[in-house]
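Asker: Predicted model and sequence follow; I will ask about them next.
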Amino acid sequence: MGWTTEDMPDQQGRIALVTGANSGLGLETTRALISRGCTVLMACRSARKGEAARSQLLGSGAAGLDLLELDLSDLTSVARCAREVAERYGRLDLLINNAGLMAPPRMLSRQGYELQFAVNHLGHFALTKALLPLMDDRPQARVVTVTSGAQYFGVMAWDDLQGEQRYDRWKAYSQSKLANVMFALELNQRLQASGSAVRSLAAHPGLARTNLQPVSVAATGAWQEALAYRLMDPLFQSAAQGALPQLYAATASEAQGGEHYGPSQLGGLRGAPKQQPVARAAKDQNLRQRLWTVSESLTEHHSAAV
């Protein structure tokens, strides 16, 4: 059977921020956390979609839900969101870096960075750094960064991180997902070295049915991808099942900093959460440090002092 939301420990008195909380994995993560008494800050790009999701959850009897506007493609919005959390709550127990984009045509963020790298990695990097002071003294405080199986195909194009010379939307996606797990591991190492009790973990959902796939197909009109998704449909698990690895990483007492969780069956495509290996490049401390340094230089002018 494996671990399910029924096995989640009590979350009364805890505050979690979930990015991309209005749909897919984020919505299911929010639903599970509030079922255990957690107060969840739903950080969403669209206030309208966020409010619709919040109303749906409140309609099913949930309490402890707040809505925050967060556009991860705009570092000014990231800084504003972090300040709002500090002013409204002054503390944070869980940060789940869940939101993401998958394989759109090449577009740029507000600051001029390639959109997938900006949203999937840089926005979460800046948000995490800004919110960490609020997590410092909280028991069992954790940061969970959601990656994907695409990390195993990812290559950091150090000389062309923004895809200016050559852009392949799937390579850019895989690069951003590799960056997620590199960041999660490097963050945990730095937290431990500084004596912080906050822990950083990574998780991936396997093949989960979310709006990432249809949005990607609609943005590019790629009929081949639409066909591939239809053929693979029997392998897909629900968004609720796909959210289990990140929920396990966020709440299970056995989960430790620096670990990476994904589904346990079919090579990590589906099933109950289990610790999974990370991409080889993510094990290289020199590469992780290089990514950290680059990320700091790309985000430093927009950081939020909380």
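Answerer: Done, it's in.
Asker: alpha carbons only for contacts and neighbour counts from here, please
Answerer: Fine.
Asker: what ranges do the helices span in the stretch 201-306 of the chain?
Answerer: For the stretch 201-306 of the chain, the helices defined by DSSP state H, counting those that start in this stretch occupy 212-220, 223-232, 239-242, 244-251, 285-299.
Asker: now those in CSV, with mean neighbour count and distance to residue 182?
Answerer: Supplementary listing: the helices of the stretch 201-306 of the chain in CSV, determined by neighbours: other C-alpha atoms under 10 Å; distance: least, C-alpha to C-alpha, whole Å:
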stretch, mean neighbour count, distance to residue 182
helix 212-220, 15, 22
helix 223-232, 12, 28
helix 239-242, 24, 21
helix 244-251, 27, 16
helix 285-299, 15, 5
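Asker: okay, pairing it with this:
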Amino acid sequence: MSNIVGKLFGFHFAQANVPQLVGKRFVVTGGTNGIGLSAARTLYSHGAEVVILGSQEGTADAAEEYIKTGDLKRAPKDYQDGFAGIVGDYADNSADGGNQSGEVSSRVVDFKDLKAVSKVGKELAEKYDRLDGFLGIAGLGVNKFTLTADGYDAHLTVNCLSHILLLSYLLPNLEKTSRTHPDADVRIVLMSSELHRNTFGGPSENWGGNKFRDAGEFAKDVGPANLYARSKVGQTLIAKALVQRHLQPPSKILAYSTHPGAVATGQTRQYDEAYGDAVGGAIQAAVRPLMRAPDEGALSVLWAATSAEARTGGYKNGEYFTDPAQEGKPSSEATDQELIDNFFNTGLEVIKKVVGQEGVGHFSA
């Protein structure tokens, strides 16, 4: 790795370690920019078919061009900027070790609109009988509190509820692939963060939360940083709930949550919205030069999604990882059984209020 972070900490896993993925298919939310785009290009360059989901058509078009050509100048500008101003001599390593072009297609969906997410989930389930992996990377960063048109926190809706809803449609396809294809090694990976530890303002009762016992917690403002942190707890809770409820043996699907590190993506642009131009700009100027580039930020999710070690290394299904193969020891909130149950149950209640029972898929084949 040529980035200073890689030099200092010496990851034992890189894009070149991703196995060949010819014949396999992955859905990547947030795959049109940032960490998701880098992960999608790695999967594509190792022969996989990749379906990338993003919220803007122009960004999706640019992402497809970049994945196909490897030309960083054709990538979305936020992605290009992730490789600019980083300390050290840096190049984009997302296609390292890849010698087989796969296929890529994109879908545009507003993750704040659960009705639109439901429609896309149903269409994907009907179109793609085989699914080898689901990478849930789409998300809002540290930003101001906003309610969706349906009256719920945008952070929890985008980062968490949209992924529960998509998986309600796609999990049967993932399970079928795991059972019927001898070469399948099916994984679900959700993007959490070490900032999940900083939930001052909820969901714990110690900080004024109610452990998501009712839908009101999904509409509560807890401040810009806490909104992000709360949603990152949510993603670890989802992974654990999926394992407990839907991925017990004989299921062979792995579900993990991962931390990407501090990464120079478009999410840092949201600091201006969260704290104002002056303060937000100062934060960006201070932190971006020390951040990882997008391809380095993608390593933990790629390891969890593709490496043999993630399956054979003796890790507990539902685990949270920081860097590749580094168990993250999640916070007490992220392992609280009541929170695991409440977040998933109440989250589904919220989803059903918005899209109706008929707008939710089925978690069993």
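Answerer: Perfect, thanks for sending it. Remember, it's a predicted structure, so these values are computed and weren't measured experimentally.
Asker: How alike are these chains, TM-score-wise?
Answerer: The TM-score (TM-score structural alignment, normalised by the length of the first structure) is 0.90; 297 aligned residues with a C-alpha RMSD of 2.0 Å.
Asker: picking up where we left off before, what's the closest of the helices of the stretch 201-306 of the first structure to residue 42 of the first structure?
Answerer: Each of the helices of the stretch 201-306 of the first structure has some distance to residue 42 of the first structure by C-alpha to C-alpha; the shortest is helix 244-251, at 15.3 Å.
Asker: The closest one packs against which elements?
Answerer: With contacts taken as 3 or more C-alpha pairs under 8 Å, 6 or more residues apart in numbering; DSSP states H and E, helix 244-251 of the first structure sits against helix 24-35, strand 94-97, strand 142-146, strand 199-203, strand 260-265, strand 270-275.
Asker: equivalent range in the second structure for the shortest one?
Answerer: This points to strand 94-97 of the first structure. Under TM-score structural alignment, strand 94-97 of the first structure corresponds to residues 133-136 of the second structure.
Asker: Next: the first one.
Answerer: Mapped onto the second structure using TM-score structural alignment, helix 24-35 of the first structure spans residues 34-45.
Asker: quick one: what's aligned to residue 285 of the second structure in the first structure?
Answerer: Residue pairing (TM-score structural alignment): residue 285 of the second structure is matched to residue 230 of the first structure.
Asker: separation between that match and residue 174 of the first structure?
Answerer: Residue 230 of the first structure sits 22 Å away from residue 174 of the first structure, taking C-alpha to C-alpha, to the nearest Å as the criterion.
Asker: what do you get for residue 106 of the first structure?
Answerer: On the measure of C-alpha to C-alpha, residue 106 of the first structure and residue 174 of the first structure end up 14 Å apart.
Asker: So if I had to pick from those two, which one is more boxed in?
Answerer: The neighbour comparison of residue 106 of the first structure against residue 174 (other C-alpha atoms under 10 Å) goes to residue 174, with 25 against 15.
Asker: Kindly reformat the helices of the stretch 201-306 of the first structure as TSV and extend each row with distance to residue 78 of the first structure.
Answerer: TSV is the format used below for the helices of the stretch 201-306 of the first structure (distance: least, C-alpha to C-alpha, whole Å):
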stretch	distance to residue 78 of the first structure
helix 212-220	22
helix 223-232	32
helix 239-242	26
helix 244-251	22
helix 285-299	10
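Asker: Of all the ones you listed, which one comes closest to residue 97 of the first structure?
Answerer: Nearest to residue 97 of the first structure among the helices of the stretch 201-306 of the first structure is helix 244-251 (9.5 Å), distances taken as C-alpha to C-alpha.
Asker: Centre of the chain to the closest one, how far?
Answerer: 12 Å (C-alpha atoms, centre = their mean, to the nearest Å).
Asker: next one: stretch 235-253 of the second structure
Answerer: Worked out by C-alpha atoms, centre = their mean, stretch 235-253 of the second structure lies 16 Å from the chain centre.
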